[in-house]
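> sequence plus the predicted model coming up.
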Amino acid sequence: MDVPKYLLEVFKTDTDSQSDIFNGFLQAIPSFVYLLDLTDQKAIYLNTRNNIVSGYSPKELFSNDAEVFPIQNFISAEHFFQFLKDSFKDAAINDSQTLVLKIKTQAGQKITVSNKVTLTEKDDDDLPSVLTVLADDITVQNKIVDKTIQVQNQLNDAEKLFNYGSWEWWVGDNFVIWSDGLYEMFGYDKNDFKDSLMPYGFYQKHISPKDITRVIKVTMDALDERKEIYEYEHEMRDNKGNIKQIAVRGKCFLDEKGEIIRVLGTSHDITEITKIKQELETKVEELSKAYDELRKSKDLFKEAEAMMSYGSYEWNVQKDDIQFSDGLKRLYAGSDITKLPPKLNLDFCYTRIPSEDLENVKNVLHNAIAYKETYSFEHKIVDLDGIEKDVHTKGWVTIDEAGNTLKLIGNTVEVTELKVYEKELERKIEELNQTNQELGQFAYVASHDLKEPLRKITAFGDRLNQKYSQQLDENGRFYLSRMIDSAKRMEVLMENLLSYSRLSRKMVSFERLDLNKTIENVLSDLEIKINETNAQVCVTKMPILEASVTKMHQLFQNLISNALKFVKPNQTPEIHIDAKEATRGELIRLGLDYKNKKYCKITVKDNGIGFEQEYAEKIFVIFQRLHGRAEFDGTGLGLAICRKIVENHQGLIMADGIPDEGATFTIFLPTDPDSLNKKL
């Protein structure tokens, strides 16, 4: 292709060989050179380096046929030329721009071409008309750049994933090159630092004061000694104020003379690892302590076995092999456990069981194996010293996945002394019951036989007072009055004592009882006292029980009477009687039979004089009084009778008091009819 005339004019050559000279010059340029006529929208020159566009002719390269047009990042040749016109619209001659074109070769391969475009001529309207373009294939370079970026991204991802960053320092430079991970670790934006260069010494400013001296020494020693690898850890505070633990590993690179030319290193955020390590160390320490405690417990267990004469065993049913604990060995061996055979089995155990117990033991073990149930039984054994012992054995069965019996595991404890104690206790209980019965009969007879003399004393005293009081002086009338009062108190005391004696001695009949009706009757009996004191009595709905009608009446009459009696002067009594079902937690805490019975919880609360909580049990003891008779009358038997009534109904009564604020009596009574015998 001939060289355009305007190029010849640029070089101002008049010889006939002008075309050949410039052709040679353009062909010698290593880049692909082409000229574009923006007015006619065509290429007016291409040098021989057009292999860069895979041999496309100018017409093909800038074809108006969209199916043929090979430039991928423009829709058509018209679009391409219009873009160039707009780009150089305000440009001056010799102004240049870089343009990247994506070209699809005739073979279907995609290449990337970098084009340096220069404006070389304008038309009469001062618009761009001719462009000179130097093009180079940068496909390979782009792939290398893309690969480099990919590798760098992978390194950045790895740094984020493993919480580390890298740095590089060339000896003598005032800057250190930081990786993206290091910027993120220290809480900085890399864009705030030109070319990712960090001033030398900036890293050290973040190191904890307690570590900085050590870190500098380790680093300087590594440089002085030309260490290839050096390591240390330190604490640091990042730009956001977070405390972190960092592990540093550095590598020194030497020149041919052995001098350090650069240092490359990594900083790894081990904060979480350090925490885990500390937790593991703590766990190891705890496990070590637990092991020591377990060892001590094992020793204590052995001592306890020896002290309490018991032991454990594990019988492998299939192998007929029994493992005895030291305690069980002593139980069977007696004074010397070395007398035991090397292998213990069921036959050995059977030889140590007396014949009268042997059949029962075999039956229990047979049933345990057959039905896979827990077992518990007592029997006798004879140790190797010939001493007979009473023992109690309790155990359970382990099975495999198929349901076959694997092992019998259990404990055997010697109860020889316990058996002796039980027999002695039974004898003592029998004697105590006999004594109690005799005391009860004595109390009944005494109180019953004393009633008649007391009635006579009271009667004659009243007559003497009516007929002869005027003939007595003041002292005589005082003595007579005191005698009559004492006799009446004695009579009341005998009645209460007789009542208490009946509770211990007589069988009480039970029937279905509506407590609402019982309390209603009690309040009716106390109506005069209630009216005299203007007492306020509030009663919620009460339960239905199986109980003694008379005893329940007596129970609540005593409690309400106390609430009306033990009040401060000029105080209006307030009494609240409430009932609800007792909770399982309450029954467990109180030791009541929560499995087989239901209980109601009844409270009788007043606003009276109350009492110190330390006397909560004392007030239920017979003849115990917290106040003198001069303050409040009474015999000291009322609350003792209340407790006896409640206990006879298989219940429980408790008291809570606060001085000058009042007292609360809480009663737990069974509500399930089947849980009580009809007779007590």
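Okay, I see it. Owing to the predicted nature of the structure, the values given are computational and were not obtained by experimental measurement. Numbers count the residues shown, from 1 in each chain.
> please make it C-alpha for all contacts and neighbour counts, starting now.
Will do.
> I figured residue 178 hits residue 167, correct?
Yes: the criterion here is CA atoms under 8 Å, and residue 178 meets it with residue 167 at 4.6 Å.
> more neighbours: the two, which one.
For residue 178 and residue 167, the more surrounded residue by other CA atoms under 10 Å is residue 178, and the numbers stand at 22 against 19.
> against that first model, consider the following:
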Amino acid sequence: MSEYIDYLEMLFDSGENRDIFDKKIAELFPAIIYVFDVEQKRLKFINKKVSDFLGFTYEDIREGNLDTLIFKDDQQLVQQELEKFYTLQNNDSYAYNCRLNHKQGHWRHFRTLGSVLRRKEDGHAASILFIAQDITDQLKSEEEIKAVQELFDETEELLQLGSWSYDIVKKTIHWTNGLYKLFEYTRAELPVITREFYYELISPDDRAGLEAAIKNAYESRSGFEYEYEVITKNKNHKIVSTKAKVVTDTGGTPSKLVGMTRDVTPFRNFERDRERSIRELNRSNRELEEFAYVASHDLQEPLRKISTFGERLQAKFSETLGKEGVLYLERILASTENMRILIDNLLEFSRTTRSSRAFEKVDLNTVIATVKMDLELKIEENNAQIIITSLPKIEAVPSEMKQLFNNLLSNSIKFKKPAVDPVIEIGTEKIGKQEKEKHHLPADKEFFKIYIKDNGIGFEEEYAERIFQIFQRLHGKAEYPGSGIGLAICKKIADNHGGVMYAEGKLGAGATFILILPEKQS
């Protein structure tokens, strides 16, 4: 823009009247042109472009007051900048940035270049010629580019990756900030990155594999993805994954290789730890399951003998044993039966843990209907009322669903209030995002919440988790018979299906058992 200053000075000194001068300037320059009188501190001239850029007319600039144009927060800055023009020598020019007011109330950024137009006899500036170009859009673009770059850098840091490009002809590599951080270098330490230097960072065991992947990408004019180990500046070993594409010139010859390299060390370490933990957990579970199964199975034989010989003793020697002896024998037989039920339930729990998980489409309405038929006698004896709204179809293990609802309905009937007929309500609804987050369930799957609500004796809220633990009981066996395994089996079935089970209740006011099950299995 400085080359225009001399031409404008020539026009201004040409002796032509202001209108002709203003017209020529308006035609030639997309900028605000004005002359500032140093001694009077006012504008001597301003072109009509001020209307195009700022909406002001020449008449709006009262008595040539420059402050009318300058944004109030920049007025002190402009005064300081003007001082620098007063001391310019010869045909030197100087430029500064400031904001100028628009007549409608907002402001725009301008880059103002100026030079002394006339000097006094003592050589000091008498008037100064200025060209002010609107750079608002340019600055906005620069700010956007800066913001995008900052966001890009933050994203790279967050994802622990960096971008790069390799010039095949020059054999030099350009890294983004993310890669400098990944390899623990600064730009000052590595102003130039060569192919040879980068290969020195790669583990010797992986160099040939990466080279082969790159060669294949060149030949196929495509790309590659390769995972390998690198050694950083601080001798840290990292596992990185590189994905790249070949860029060809107009003749189809590979000219560049561009790509991204990501630090996947935490993921690979996590996977190894997870696999090790899963193997250890599976081994432990297998041993526990085998122990429970074998122990339960082996206990059956002595238990059968106790039961058999106890019954023979009762049949043949009741009179000899007397009333007290018979009482003791009856207690032995009752305890034997309780033990048999407990072992059967333990075996059932073990089988649930070892589920084959043969999932298929299951209509829960059909499951409930089957369970009601199985419990028909118990329902009639207790005059129980079961109210069911339409239930969904889900992918599940049919036998486990039957066992789950059998246990829950039996439970609700068993723990009824004295002299009060049981009323059991079963309903369902889909859960939303917040409930998925609450129970740590995957957001991309649909889940149904199924509730089984009764009007029974309920329980205190502090026992809401305890009732699902194996062998945990809140009531005596004489009062409410059972082994304390039924609800534990229910929860295990829910877990096997990738779901959630919990209970809500209030002592004397009934209980609600809530199942959250996925519509489809993975």
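On my side now, so go ahead. Note that the structure is a prediction, hence the values are computed from the model and not measured.
> just the buried residues of stretch 248-264 of structure 2, please?
254, 255, 256, 257, 258, 259, 260, 261, 262, 263, 264 (16 or more other CA atoms under 10 Å).
> out of those residues, who's nearest residue 447 of structure 2?
Nearest to residue 447 of structure 2 out of the buried residues of stretch 248-264 of structure 2 is residue 264 (CA to CA; 32.2 Å).
> pretty sure the closest one contacts residue 230?
No: the criterion here is CA under 8 Å, and residue 264 of structure 2 misses it with residue 230 at 11.3 Å.
> which neighbours do those two share?
Here residue 264 of structure 2 and residue 230 have 238, 239, 240 as joint contacts, going by CA atoms under 8 Å, 6 or more residues apart in numbering.
> got those as CSV, with distance to residue 49 of structure 2, secondary structure and neighbour count columns?
Formatted as CSV, these follow (distance: CA to CA, whole Å; DSSP: H, G, I helix; E, B strand; the rest coil; neighbours: other CA atoms under 10 Å):
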residue, distance to residue 49 of structure 2, secondary structure, neighbour count
238, 61, strand, 21
239, 61, strand, 19
240, 58, strand, 21
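> now render these as JSON lines, adding distance to residue 503 of structure 2.
Shown next, in JSON lines, are those (distance: CA to CA, whole Å):
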{"residue": "238", "distance to residue 503 of structure 2": "47"}
{"residue": "239", "distance to residue 503 of structure 2": "46"}
{"residue": "240", "distance to residue 503 of structure 2": "46"}
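> what about residue 344 of structure 1, which SS state?
coil (DSSP: H, G, I helix; E, B strand; the rest coil).
> helices or strands next to the strand or helix carrying residue 6 of structure 2 in the packing?
Element membership for residue 6 of structure 2 (DSSP states H and E) is helix 2-12. Judged by 3 or more CA pairs under 8 Å, 6 or more residues apart in numbering; DSSP states H and E, helix 2-12 of structure 2 is in contact with helix 18-28, strand 107-119.
> TSV for those, including distance to residue 193 of structure 2 and mean neighbour count?
Formatted as TSV, those follow (distance: least, CA to CA, whole Å; neighbours: other CA atoms under 10 Å):
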stretch	distance to residue 193 of structure 2	mean neighbour count
helix 18-28	48	14
strand 107-119	38	20
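> using TSV, lay out the ones you listed together with distance to residue 234 of structure 2.
Formatted as TSV, the helices and strands packed on helix 2-12 of structure 2 follow (distance: least, CA to CA, whole Å):
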stretch	distance to residue 234 of structure 2
helix 18-28	60
strand 107-119	46
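> nearest to residue 37 of structure 2, of those?
strand 107-119 (9.5 Å).
> now the helices for the stretch 51-200 of structure 2?
75-86, 136-159, 177-183, 195-201 (DSSP state H, counting those that start in this stretch).
> ditto for the stretch 201-350 of structure 1
Counting by DSSP H, counting those that start in this stretch, the helices of the stretch 201-350 of structure 1 are 209-224, 271-308, 326-333, 346-351.
> which helix in structure 1 runs the most residues?
Counting by DSSP state H, the longest helix found in structure 1 is helix 416-468.
> buried ones in the helix or strand just after it?
As assigned by DSSP H and E, the chain's next helix or strand after helix 416-468 of structure 1 is helix 474-505. The neighbour-count check on helix 474-505 of structure 1 (16+ other CA under 10 Å) flags 477, 480-481, 484, 487-491, 493-504 as buried.
> what of stretch 212-224 of structure 1?
Result for stretch 212-224 of structure 1 [16+ other CA under 10 Å]: buried residues 212, 215, 222, 223.
> which residues in structure 2 does that stretch match up with?
Mapped onto structure 2 using TM-score structural alignment, stretch 212-224 of structure 1 covers no residues at all.
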